[in-house]
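>>> only geometry, no sequence info:
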């Protein structure tokens, strides 16, 4: 698996560039939509052609316009969820790796407890009582932060006795200063790679909740919501289902490839 991916992405910068373009274009898509996302432009399930390049959905709305605008909220929620998980996980990992002893054992036990429950199950339970976006963020935090904490704790414990860190300690620098100025910069590649994985997981959780009707509600344009809305008419207008599925899968691929490339670059640097 990994050798094949390396051949398809010979330069680590290529995957990172693709992910950067995706993250830039998705929020701008709604400004290029030819029609309003809630405007009826033709009869329901009209095939591609004419004024509706990708046809229409169950209510006669332009599929292209809804696809162009459908990734903004999904990506924003996923980015927020991933950032929350990475930040909390990094803080816990630094504390466990630097302090060791009881602190490390407490963090590891907390991580084991959280990882025992599937992320999607957490999201489904939370979505019953919380708004969809909040459920995605909390579920991503509870399922992603433990994984980040584990890898950060292992690496920060290894850096605890490194030369530049010991020199900073002997100079009398405070613990917070040592962690921020010496340890954290050495972990930037690892944290960046882990951020990509947390973002993919958050995107999957957000998509699953939307497909199940626990995320954005109609008439909000959303790629995952469009999958469930357009499934009944797939025989009449297949693009109603394929059009949102392709960019959703493309985002996951770009982000996963970028995370893999950053991981490979970190391994080479080490």
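Yep, that arrived. From a predicted model like this one, the values you see are computed outputs, not experimental measurements.

>>> from here on, contacts and neighbour counts on C-alpha atoms
Fine.

>>> check which helix or strand covers residue 242.
helix 239-269 (DSSP states H and E).

>>> which helices and strands sit right next to that helix?
The helices and strands touching helix 239-269, judged by 3 or more CA pairs under 8 Å, 6 or more residues apart in numbering; DSSP states H and E, are helix 12-28, helix 63-69, helix 188-211, helix 223-230.

>>> looking at the ones you listed, which is closest to residue 174?
Nearest of the helices and strands packed on helix 239-269 to residue 174, taken as CA to CA: helix 188-211 at 20.6 Å.

>>> that older thread, buried residues of the helix holding residue 242, list them for me.
Buried positions in helix 239-269, judged by neighbour count with 16 or more other CA atoms under 10 Å: 239-245, 247-248, 251-266.

>>> about what we covered before: can you redo the helices and strands packed on helix 239-269 as JSON lines with mean neighbour count and distance to residue 36?
As requested, the helices and strands packed on helix 239-269 are exported to JSON lines (neighbours: other CA atoms under 10 Å; distance: least, CA to CA, whole Å):
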{"stretch": "helix 12-28", "mean neighbour count": "17", "distance to residue 36": "15"}
{"stretch": "helix 63-69", "mean neighbour count": "27", "distance to residue 36": "7"}
{"stretch": "helix 188-211", "mean neighbour count": "23", "distance to residue 36": "21"}
{"stretch": "helix 223-230", "mean neighbour count": "23", "distance to residue 36": "16"}
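
>>> Next one for the comparison:
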């Protein structure tokens, strides 16, 4: 219970942190690399901007893009897995084989190819879908194939219910814990991928606050004000940990 409250609080702060910043995150307020002090709990960054304000404002877009990417990957993977696990067609077997093939591709390489033709957020979504949906499809397909021969499914079919109705009314709810855990894993993957692309310069353009961009911008002054690096790094870790914690809760309650 306490872990759930903490994870929810972290997500709420990430999504609404800009309102808590209390200061314009792009305004210069001190000398570059100013140490923490009164009015600047975490000091200033390379351009003299308030690090705390930038950390509070820098996670919303990253979290929203990651959520969209994770939701897309999970939805496509679950839909494909239900179909592939229930159907006995050659097309279903081909879809599973294709998912196995996609799993061997390096995710970051796929994302880097995507940013050649797509802007940052769509590239993250495309990379997460191509890297995450195949695994989701494979897992859900195996679970669905096993459920097809379960007693509750055979009983529903013997009552004359249609296969599609059984699939969505009986099998899909039985996979709720699996899907909740998978969504959390896709979200963590999307956060990591978004951060990686933003560090490489494919995220929001300066001077917009962004945790990953803060790592790149403040690396030269790590020795002058370590908080400029530690704060965004800790924020990324907290976000990933909160998502992972909530996914465990969803899996355990289902």
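Looks like it came in fine. Worth saying up front: this structure is predicted, and the values here are computed from it rather than measured.

>>> TM-score of the superposed pair?
The TM-score (TM-score structural alignment, normalised by the length of the second structure) is 0.94; 254 aligned residues with a CA RMSD of 1.7 Å.

>>> Report the distance from the helix holding residue 242 of the first structure to the chain centre.
What separates the centre of helix 239-269 of the first structure from the centre of its chain is 10 Å, taken as CA atoms, centre = their mean, to the nearest Å.

>>> tell me the angle that helix makes with helix 188-211.
Calculated by axes from the mean of the first three to the mean of the last three CA atoms, to 10 degrees, helix 239-269 of the first structure forms an angle of 160 degrees with helix 188-211.

>>> Just want the angle from helix 239-269 of the first structure to helix 12-28.
Using the same axes, to 10 degrees: helix 239-269 of the first structure against helix 12-28 is 140 degrees.

>>> Surely residue 134 of the second structure is in contact with residue 103?
Yes. Shown here, residue 134 of the second structure and residue 103 form a contact pair, counting by CA atoms under 8 Å, at 6.5 Å.

>>> So for the two, which sits in the more crowded spot?
Neighbour count, other CA atoms under 10 Å: between residue 134 of the second structure and residue 103, residue 134 has more, with 28 against 16.

>>> what helix or strand is the more buried one on?
Going by DSSP H and E, residue 134 of the second structure is part of helix 120-147.

>>> That helix corresponds to what range in the first structure?
Residues 132-159 of the first structure are where helix 120-147 of the second structure aligns, with TM-score structural alignment as the criterion.

>>> buried sites along the matching stretch?
Under 16+ other CA under 10 Å, the buried positions of stretch 132-159 of the first structure are 132-153, 155-157, 159.

>>> likewise stretch 27-41 of the first structure?
27, 29-30, 33, 35, 37-38, 41.

>>> For the helices and strands packed on helix 239-269 of the first structure, give me a markdown table that also has distance to residue 96 of the first structure.
Below are these laid out as a markdown table (distance: least, CA to CA, whole Å):
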| stretch | distance to residue 96 of the first structure |
| --- | --- |
| helix 12-28 | 30 |
| helix 63-69 | 42 |
| helix 188-211 | 16 |
| helix 223-230 | 38 |
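
>>> Could you tell me which residues make contact with the nearest residue to residue 152 of the first structure once chain neighbours are set aside?
Distances taken as CA to CA, 6 or more residues apart in numbering put residue 93 closest to residue 152 of the first structure, at 4.8 Å, once the chain neighbours are dropped. Remark: with contacts taken as CA atoms under 8 Å, 6 or more residues apart in numbering, residue 93 of the first structure is in contact with 107, 148-154, 156.

>>> In space, not sequence, find me the middle residue of the second structure.
residue 187 (2.3 Å; CA atoms, centre = their mean).

>>> Aligned counterpart of that one in the first structure, please.
Per TM-score structural alignment, residue 187 of the second structure is aligned with residue 199.

>>> residues in contact with that match?
So residue 199 of the first structure contacts 78-79, 81-83, 255 (CA under 8 Å, 6+ apart).

>>> got it, and residue 168 of the first structure?
178, 182.

>>> Kind regards, and thank you for your time.
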